[in-house]
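**Q** can you look at this prediction? I've put the sequence above it.
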Amino acid sequence: MLKTHVAARFTALAASALALALTASAATPPAPHWVATWATSPVFASNTTGKFDAAAPDGITLRQIVHLSIGGSSFRIQFTNEFGTADLKISAASLATVGAAGALTSTAMPVTFGGHASVTIPAGAMMVSDPVSLKAAPLSDVAVSLFLPSQTIDAMTLHSFADTTSYRVPGNSVTAPALTDPKTFTTWMFLKGIAADAPANAASIVTLGDSITDGALSTRDTNHRWPDVLAARLQANAATRNLGIANEGIGGNRVLHDTTGPNMLARFDRDVIAQPGVKYLVVMEAINDIGHSFDPSKPYDPITADELIVGYKQLIERAHEHGIKVFGATLTPYVGAKYQSPAGEAARQAVNEFIRHGGAFDGVIDFDQVTRDPANPGAFLPAYDSGDHLHPKDAGYKAMGESIDLKLFR
């Protein structure tokens, strides 16, 4: 009888414990899985002349337009003051879907920081917002609006060439459905990235490079950069539509020396390792290292192909330590560009040979082969040349994005 009583009591306790566990499990939502759906690479810009009117008495609202890769219903925004020399004060911010001329197509959802509407970002720092509830489709545009109270900003943190029109007005208009008589600008100010709460199998692809990855000379407001073309293809494929794109291209950037922004080795942790959900990396950079080093009229910061290869190997090693696959993209043609030279072309060919056959990368994307003129392999195919013989035009970017084998991302 005692054994029966003990067994019954044990069974009851076990059942109660199981019920409690199931109740707790049902009551606890899954942890968010944050994946970068948009990103940019900020640089320093001086504002000592006061061209950016941050000290206006009524403050200023910036409504900045960005193009998402994957969609979602919950997002976090990363704001940055990393190149600032003083605190950056943000009194209010919002996130909404957006249409023409910065007009909102959804309710402006408030952006908070630890539950507070305002935040002060110290000089040299970045801040991530609380999750923001907003339904936004893949490949859609959203508006990040922020109100900066009157303050002195001598050192700006911005992405210089957004090729996307954004808007600013005096006063606090972060929730206004439309802005009255806004001024336009084509930089991204104080923004670093947006992450979506995505399914567990979602991940991000970082595209790390210079102006060609940044989409220089593509048509403004059309999202014709090669990473945008890739993002659209990923969304059209059921096996890859949970992959986001974080475009970390900076016009003029170099692998081994600072110029426009920190060199690639220096910014690697910020722009790659710190990106939420990153699983893949595409590297395409070195043409500015080569061009300036071998410039026939004014060479500076000399480098060799071997030094660039050592730099690539460093990036690969650091990425692999974090479980990130790295794909090397060959350098596109530049014969005819202002800083081209026979010695520089030889260096480009040596670097491309390493990318293709060195065995260091996890895969190869041969942009050189896609864009070169078969009759003059050192130069762009005329149909893809923007006219400066260094950057593609829209058709060239389209060809680059369409040439990428989606089987790499599996």
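**A** Arrived safely. Keep in mind the model is a prediction, meaning the values are calculated, not measured. Numbers count the residues shown, from 1 in each chain.
**Q** from here on, contacts and neighbour counts on C-alpha atoms
**A** Will do.
**Q** how long is stretch 327-347 end to end?
**A** For stretch 327-347, the first and last residues are 20 Å from each other (CA to CA, to the nearest Å).
**Q** now it: buried residues?
**A** 327-335, 339-341, 344-345, 347 (16 or more other CA atoms under 10 Å).
**Q** distance of Ser160 from Asn81?
**A** 15 Å.
**Q** those two: who's more crowded?
**A** Asn81 (28 against 18; other CA atoms under 10 Å).
**Q** list the residues that contact the more buried one.
**A** Asn81 is in contact with 87-88, 121-126, 156-157, 190, counting by CA atoms under 8 Å, 6 or more residues apart in numbering.
**Q** same thing but 10 Å
**A** Residues near Asn81 by CA atoms under 10 Å, 6 or more residues apart in numbering: 42, 44, 87-89, 120-127, 155-158, 189-192.
**Q** Glu317 now?
**A** Contacts of Glu317 by CA under 10 Å, 6+ apart are 323-324, 326, 360-361.
**Q** let's bring in a second model and compare:
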Amino acid sequence: MTSATLKHVVVGALFCSLAALTPAWSTAGGPLASNMHWTDAWTASPDSAGPPLGTVTVRQVIRTSIGGSSVRIRLSNLFGTAPVTIGPVHVAEHASGSEIKPGTDHTVTFGGKARATIAKGGDVLSDPIALSVAPLEDLAVSMYFPTRTGTSTFHGVGNDTAFITLTGDATAAIRFPPGEVTSSRIFLTDVEVATGNEAQTIVAIGDSITDGVGSTQDKNSRWPDALAARLHADPAHASIAVVDAGIAGNRILHDGATPFVGPSALVRLDRDALNKPSVHWLLVMEGINDIAAADMLATPRDDVSTQQIIDGMKTLIGRAHKRGVKIFGVTLTPYGGVEWPFHSAAGEAKRQVVNAWIRHAGAFDAVIDFDQVVRDPAHTDCLLATFDSGDHLHPNDAGYKAMAAAVDLRLFALRR
């Protein structure tokens, strides 16, 4: 197995600094009401340092999981080695490819200014943008870098095409100039929407399976995407957002060490999950990389036991409960057929022990049994062939859809 394959086989991580800046101004001109109720509608957890960027424009397409009357965005310089200046920044309704819909473009401001300078390791939240968005609507966020950056902040497995042009400031261009493309997320970590007070957010935190590895590029076919579509289609749950805090290569207990990626779930929990506006539920699907690392990494600290993984889950549960957030445990799906050393007989035995604890210990507020959904009944250590993306670890679009379809929506009783 190549190192590139291993990077996708391991199942994702990281943290972003979420210093909440209270917006005072609207890009429509003048202050907005201070009592707006904000809900996180989309996220991409920063997980790695990216290359420096020259004077380029980057356009990224995101899908909101809930609608609202205004939006605001968060940019992160978490992995930066120096301050970074970004601007102008624009947001518009996405048309297709790299194009935006005419007449929908809006300038984004930060404290009333068209540019933001973000400190090393910091982030910035924009002013509210008077743009009404529908649930499951695609938006394009375009940002210009007026000077060369230092190390950039990436979410490696974006699974959506981002467009880069070297032709100067193209943030307002309807037809984006030709250039380069990437499937990573660059500096952009959150899109929030102003909603009614009843809106609440589910955060799915996990590794590459939550991050959507194996799903079709540009199709929003990850299991959190499919869950958001189900909730929107049900009038009783249409005010619930779902955001995807998965990081391909993540672990619960330890930070990234090649081929694993990013700070641990324990490190990033507050920044990537509990600090999200309107969060009420946390879905945790992590642990398979902790298991695999025991066979893949030589350092004794990475040779973790099932009890250490369970204790890490208990810590996540305690911290969520302390914040008044319900936390649901998701069983680890099969990975038989993945090449050694990521898969081993000892690793499979550990997966069975961890899953048994998730199912029967009663520590989580509820259990979502994805293992049972996608496994082959005749070979329970393997994915069902019709759900296998081909690497024997990550589901395909049909598998992710089946996982989302198995979630009992009654778990998400709205709090009034």
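**A** Done, it's in. Remember, predicted model here, so these are calculated numbers, not experimental data.
**Q** follow-up on the earlier one: quick check: the farthest pair among the contacts of Glu317 of the first structure?
**A** Greatest spacing in these, by CA to CA: Gly323 and Ala360 (14.9 Å).
**Q** more crowded one of the two?
**A** Ala360 (18 against 13).
**Q** in this structure the more buried one contacts Phe327, no?
**A** Yes: under the criterion of CA atoms under 10 Å, Ala360 of the first structure makes contact with Phe327 at 9.3 Å.
**Q** between these two, what contacts are shared?
**A** With CA under 10 Å, 6+ apart, Ala360 of the first structure and Phe327 have common neighbours Ile316.
**Q** helices and strands around the host helix or strand of Ala21 of the first structure, which ones?
**A** Here Ala21 of the first structure sits within helix 2-27, counting by DSSP states H and E. With contacts taken as 3 or more CA pairs under 10 Å, 6 or more residues apart in numbering; DSSP states H and E, helix 2-27 of the first structure sits against no other helix or strand.
**Q** that older thread, tell me which of the buried residues of stretch 327-347 of the first structure fall in helices.
**A** Taking DSSP state H as the definition of helices, those contribute 344-345, 347.
**Q** CSV for these, including distance to Gly261 of the first structure?
**A** Converted to CSV, those look like this (distance: CA to CA, whole Å):
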residue, distance to Gly261 of the first structure
Gly344, 23
Glu345, 25
Ala347, 23
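**Q** do a quick rundown of the helices in the second structure.
**A** 3-9, 208-211, 223-233, 265-269, 288-296, 306-322, 345-360, 370-374, 397-405.
**Q** what's the average distance of the longest one to the first structure?
**A** Put plainly, it is helix 306-322 of the second structure. On superposition with the first structure, the mean distance recorded for helix 306-322 of the second structure (mean CA distance after the TM-score superposition for the first structure) is 0.6 Å.
**Q** what does Thr164 of the first structure correspond to in the second structure?
**A** When the second structure is aligned by TM-score structural alignment, Thr164 of the first structure is paired with Asp160.
**Q** now do the strands in the stretch 151-300 of the first structure.
**A** 155-159, 166-170, 183-185, 188-189, 191-197, 203-209, 243-249, 278-284 (DSSP state E, counting those that start in this stretch).
**Q** which one of those is the most hemmed in?
**A** Greatest average neighbour count among the strands of the stretch 151-300 of the first structure goes to strand 243-249 (a mean of 28), per mean count of other CA atoms under 10 Å.
**Q** what is that strand packed up against?
**A** Under the contact criterion of 3+ CA pairs under 10 Å, 6+ apart, strand 243-249 of the first structure touches strand 34-39, strand 191-197, strand 203-209, helix 211-214, helix 226-236, helix 264-268, strand 278-284.
**Q** again, only this time at 7 Å
**A** Packed against strand 243-249 of the first structure by the contact rule (3 or more CA pairs under 7 Å, 6 or more residues apart in numbering; DSSP states H and E) you find strand 34-39, strand 203-209, helix 211-214, helix 226-236.
**Q** let's have these in TSV, adding distance to Arg372 of the first structure.
**A** Output for those, formatted as TSV (distance: least, CA to CA, whole Å):
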stretch	distance to Arg372 of the first structure
strand 34-39	29
strand 203-209	19
helix 211-214	15
helix 226-236	16
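**Q** tell me who's in contact with the most centrally placed residue in the first structure.
**A** Centroid-nearest residue in the first structure, with CA atoms, centre = their mean: Ala39, separated by 2.5 Å. Residues counted as contacts of Ala39 of the first structure (CA atoms under 7 Å, 6 or more residues apart in numbering) are 192-194, 246-248.
**Q** can you check Ser41 of the first structure too?
**A** 159, 192, 248-250, 271.
**Q** which residue in the first structure lines up with Asp381 of the second structure?
**A** Under TM-score structural alignment, Asp381 of the second structure pairs with Gly378 in the first structure.
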